[in-house]
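Participant: Quick one: sequence and predicted model below, then my questions.
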Amino acid sequence: MTSPSDPSAPPPSERKPLHVQVVTQPALQGCWAVNISETGIGLIATPTGPEEGPREGEDLEMAFTLPDSRARVQVRGVVRWRHDPVERDEGGVTALGVSFHAFEGADGVKLKRYLLDHQLYVAVVYAEEAELRGLRAALESHVRLRFAQSAEDVDTLLSRGDISALLVCGQDEARAVALVERLAMRRAEADPTGAGPASDLSPRILYCAPAMPTRLVALFNQGKIFRALTPPCEPVALRQAVLQASRELGLRTEQRRAALELERNLSRERAREAPRLAADPGVANEPGFRSPAMRQVLEMVRVAAPHRVAVLLQGETGTGKEVLARVIHRLSGRSGQSLVVQDCGTLTETLLESELFGHVKGAFTGAVADHPGLFVLADGGTIFLDEIENTTPALQSKLLRVLESGDVRPVGGTQVRRVDVRIIAASNRDLAEEVRAGRFRSDLFYRLNSFIVDLPPLRERPEDVLDLAHYFIAHFNRTLRRSVTGLAEDAQQVLRYAKWPGNVRELRNCIERAVLLSNDDEPVCARHLPPSLSAGLEGARRQVRVGSARSLRERLEQMEKEIIREALENHGGVVRRAAAALEMDPVTLGRRVRRHGLLAKEP
């Protein structure tokens, strides 16, 4: 949610009408979308009772298909308000307002592209060749036309969910009136939303076919048509009628939503008691964030998140840099806007430039249409650039220009667009070292390193290993439909002493494999884990057995030396970083390094 303390935070995005079926978890019977924006969605449903589905303040998982592109969107949100009718009858409908907070993969970008490209859609049925030319000339610069020649084609078009008006044309009066009557009967008897009266949310019907005046008056009075136009339709009158019908549908939808929300607030007076999203989510209680090392990282994140400062996340692959970027976005004043993610290591320079900055039609082979680019899609929100060390100097120069001026120019274009985007960058390597080696531009580095956060590898925060393992077991029990009961003692020992070169990502994959190999209602055992993980446990046991015939002091000295050597190896020989990982004073560690005769860099 947008933070009131951030005056620069962008306003909520505009709602657009959308009438498509939505699958939810927890399940809501007869759930359909009413409208949608970048930050939330309006839903209506016909549950069997007020106890079905989520309550206010509870999470809701949703999946729906966007019209035209047929792109599938999966998103998690929180129910901001819910209204249940006092008496459940045929016209009773439950309404919900849901705020988005986490999209699956790039689904947030899919939605933003749909909203940016959104236009009014108008269906035309039974139009003859002479009428088609006039309709296109009058309407195509204002709306997108979709054509049908049968009642079945009309059903298909209306099921898209974004048709705002239907023009019934042709010269066959009986066929045109029969279609109007058929659509009215379907709305009255089989409206899937249950959101009566049915005409509230259905496309407006403009009757442009011949008919007796008395019949037209009857159809209008019964609410079966929105307006009748005498053929041949005059272009200006036709255009005004179509635009008015589309606007009226959007206005009625928004009025209904606002009325339900107001009724809910006034009738139940629950505004103060309703659960609310915390301004500062308790991310410290999430798996993988409870060790001292990660608590220190979160403290730094909480300092940086509310301010418009570039954040550079550094750490090994698989340490959770994208997860932390989402935490930063969630704690910022931009949390109500888009978070766009791009891995800079997966695309060539040309494709990455097009993806980030967009391109115009004809800029290169295959550019068949304008493409807005991720910086435009992230306008008002945050963009996360992972593996930024893989970008070329030429692309780094263009990124620097966006950082300094906010100006984005698409590939092949001359027009510059100003965007307001916060950048979070991530690198698997030390960017300062990359600058010294001449592989990364120093000017871009100094723009990105306003606030550096180093993520410790999993082997340096063993307190998180078992916590994450139990979390992944629960996750894969749900997704794989298994019922594994936890971790056996031997599996816990293996996980604790594993080196985890792949960090949290490797742990996740190991647990997924183990859950698949385990029997239901039994715990994960060591035999279900990859054999390579056992090397760490065997190494720990060998260290304990080293010099078993020597004194306790000598054995402890040997173990201390091995621990310090491993810490130095993991941190490139830098005593300061090794000391932070071991939670020691750097001066003390430097003294012990010299005593043990180990090689190190600056203290």
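Facilitator: Structure received.

Participant: alpha carbons only for contacts and neighbour counts from here, please
Facilitator: Noted.

Participant: Helices of the stretch 501-603 of the chain, start to end?
Facilitator: Assigned helices in the stretch 501-603 of the chain, in chain order: 503-517, 534-545, 552-570, 575-582, 586-596 (criterion: DSSP state H, counting those that start in this stretch).

Participant: could these go into a markdown table alongside distance to I424 and mean neighbour count?
Facilitator: What follows is the helices of the stretch 501-603 of the chain, written out as a markdown table (distance: least, CA to CA, whole Å; neighbours: other CA atoms under 10 Å):
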| stretch | distance to I424 | mean neighbour count |
| --- | --- | --- |
| helix 503-517 | 20 | 19 |
| helix 534-545 | 35 | 14 |
| helix 552-570 | 25 | 16 |
| helix 575-582 | 23 | 20 |
| helix 586-596 | 30 | 15 |
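
Participant: can you tell which of these is closest to R227?
Facilitator: Shortest distance between R227 and the helices of the stretch 501-603 of the chain, using CA to CA, is found for helix 503-517: 59.3 Å.

Participant: Put this next to the first one:
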Amino acid sequence: MDAFASEGRVAERNRGRSMTATVLVVDDEVRSLESLRRVLSDEFEVICAKDAAEARRCLESEIVHAILCDQRMQDETGVEFLKHVRSTWPDPVRMIISGYSQSEDIIAGINEAGIYQYVAKPWHPDRLLDTVRGAVELFRLQQETETAAVDMKLTPERVTRVVTEKRGAAKQLYDFDRIVHAPDSPLRGVIDLARRAAEYDISVLITGESGTGKELLARAIHYGSGRAGKAFVVENCGALPDQLLESELFGCKKGAFTGAYQDRIGLFEVADGGTIFLDEIGETSPAFQVKLLRVLQESEIRPLGAQRVRKVDVRVVAATNRDLEAEVRAGRFRRDLYYRLAAFPLHMPPLRERPMDIPLIAAKVLADVNKSYGRQVAGIARDTLMAMQRHDWPGNVRELQNEIQRMVVLANDGRLQIRDLSLRVRDGGAPAAPAHALAGEAATLKHRVEALERSMIVDALERHGGNISRVAAELGLSRVGLRNKLARYDIRKGVVDDE
């Protein structure tokens, strides 16, 4: 408990430190440039440029959150420069600083350059800081909501309200109490542990088969934590090659690699102050694991093609359907990264180990499907639920959701009946040994072949409405041969004798 409390106190201190944002200041007067740098550098990383050409070179090599540009410069005006920035680097929030207030300049700045704010000379340090803080916050909100708020003429207050409403709705939707389970379910203990972990800034590794609800638990951990007011972002680490995955997570500069057509803000930066969920972490390459380990150790990222590192404060929740300890022993996953990620391990039990949850989950899914499809199916018949509880559900909750969607489409009215179930579920699923053999490391070839053969027969029966002659013809078997296999695998339900 003392260790947990220590972790929590460190987390509270860290959350008070916002990631250092980068502000580009452009002014051709050296003294003015130095004054701006001195005021802003206490809170921001400041890059100074004495003219538009130098500013462009900075934008080519660095990721910038906000630009503060003088209007009257010798080579081109601030509005002209920011108009070019808007078309080439649209993400940074653009501001003009000027001692002049011609209405045509203001109108041009808003319409052509997408100016967020005019700062009048002589400026006051406190007001200047407030303006730049607002610009940086607007930048982060834009990245989280994936909108161009300035170009849509949305005020920072409006964007903040939209994000706050979105987070409030998500907090209610992904509360721990909304994870459906029975009182005697093995999932209950997992949820109790996850509640404890949510209170402290500790890395969590969620293991379990595909479709068991690992992301749902990760979201509940985030929205049950002190980071709930910040972003929750998701990345599937198994879906992208290394370079694209690095670009997604850490960011990149335009032209950093083939296909990098624009600057990209990494998800670690979007999640600053919040939580990042790294799904399928076990699919990553050893080369990427080294880079991720450095980010977790140093709490800093370097966008591809950029020169400067950026500090981030992010909680990591990772998930995998692999046995990472076995992967570590086999040398396919770094031991030091595993211990960094698995400070607090949680395991989601498969649906076959919690049949008591199936009626509750099925009722919830049915209600959602009714609403989505505009149906009014009253419920699920008792014998149908019993058949569902006998099935192994190798695809877990995701497979159950698909099955109920299919049943609702086929159902006429009233309750879902056993005849609406697909044959593989109605039949009670595959025998335990062959079914498990497909996924087990020590499965024999005989078990694998039997499981595959049985699955092909069941699928063919379903396609042909149980007609033995048609199924035998499709599988290249005689009717007698097919009957022998039906008896061998104890497949009886749904079989139609067409002799």
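Facilitator: Received the coordinates, thanks. Values in this document were obtained by computation on a predicted structure and should not be read as measured data.

Participant: on that earlier part again, right, and the helices of the stretch 501-603 of the first structure - which one's nearest H329 of the first structure?
Facilitator: Minimum separation from H329 of the first structure across the helices of the stretch 501-603 of the first structure (CA to CA) falls at helix 503-517, 20.9 Å.

Participant: where's Q342 of the first structure, which helix or strand?
Facilitator: Assignment of secondary structure by DSSP states H and E places Q342 of the first structure within strand 339-343.

Participant: In CSV, list the helices of the stretch 501-603 of the first structure along with distance to F445 of the first structure.
Facilitator: Below are the helices of the stretch 501-603 of the first structure laid out as CSV (distance: least, CA to CA, whole Å):
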stretch, distance to F445 of the first structure
helix 503-517, 26
helix 534-545, 37
helix 552-570, 24
helix 575-582, 21
helix 586-596, 27
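
Participant: So for A184 of the first structure, which of the ones you listed sits nearest?
Facilitator: Distances from A184 of the first structure to each of those were compared by CA to CA, and the smallest falls on helix 503-517, at 52.0 Å.

Participant: Give me the buried positions along the longest helix anywhere in the first structure.
Facilitator: With residue count as the measure and DSSP state H as the assignment, the first structure has helix 235-268 as its longest helix. The neighbour-count check on helix 235-268 of the first structure (16 or more other CA atoms under 10 Å) flags 238-239, 241-243, 245-246, 248-250, 253-254, 257, 260-261, 264 as buried.

Participant: average distance between the strand holding Q342 of the first structure and the second structure?
Facilitator: After superposition onto the second structure, strand 339-343 of the first structure lies on average 0.7 Å away from the residues it aligns with, using mean CA distance after the TM-score superposition for the first structure.

Participant: that older thread, check which helices and strands the next helix-or-strand element following the longest helix of the first structure sits against.
Facilitator: Sequence order places helix 292-304 as the next helix or strand after helix 235-268 of the first structure, per DSSP H and E. Helices and strands touching helix 292-304 of the first structure, as assessed by 3 or more CA pairs under 8 Å, 6 or more residues apart in numbering; DSSP states H and E, comprise helix 321-331, strand 451-454.

Participant: want to try a markdown table for those, with distance to A310 of the first structure and mean neighbour count as columns?
Facilitator: As requested, these are arranged in a markdown table below (distance: least, CA to CA, whole Å; neighbours: other CA under 10 Å):
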| stretch | distance to A310 of the first structure | mean neighbour count |
| --- | --- | --- |
| helix 321-331 | 11 | 21 |
| strand 451-454 | 6 | 18 |
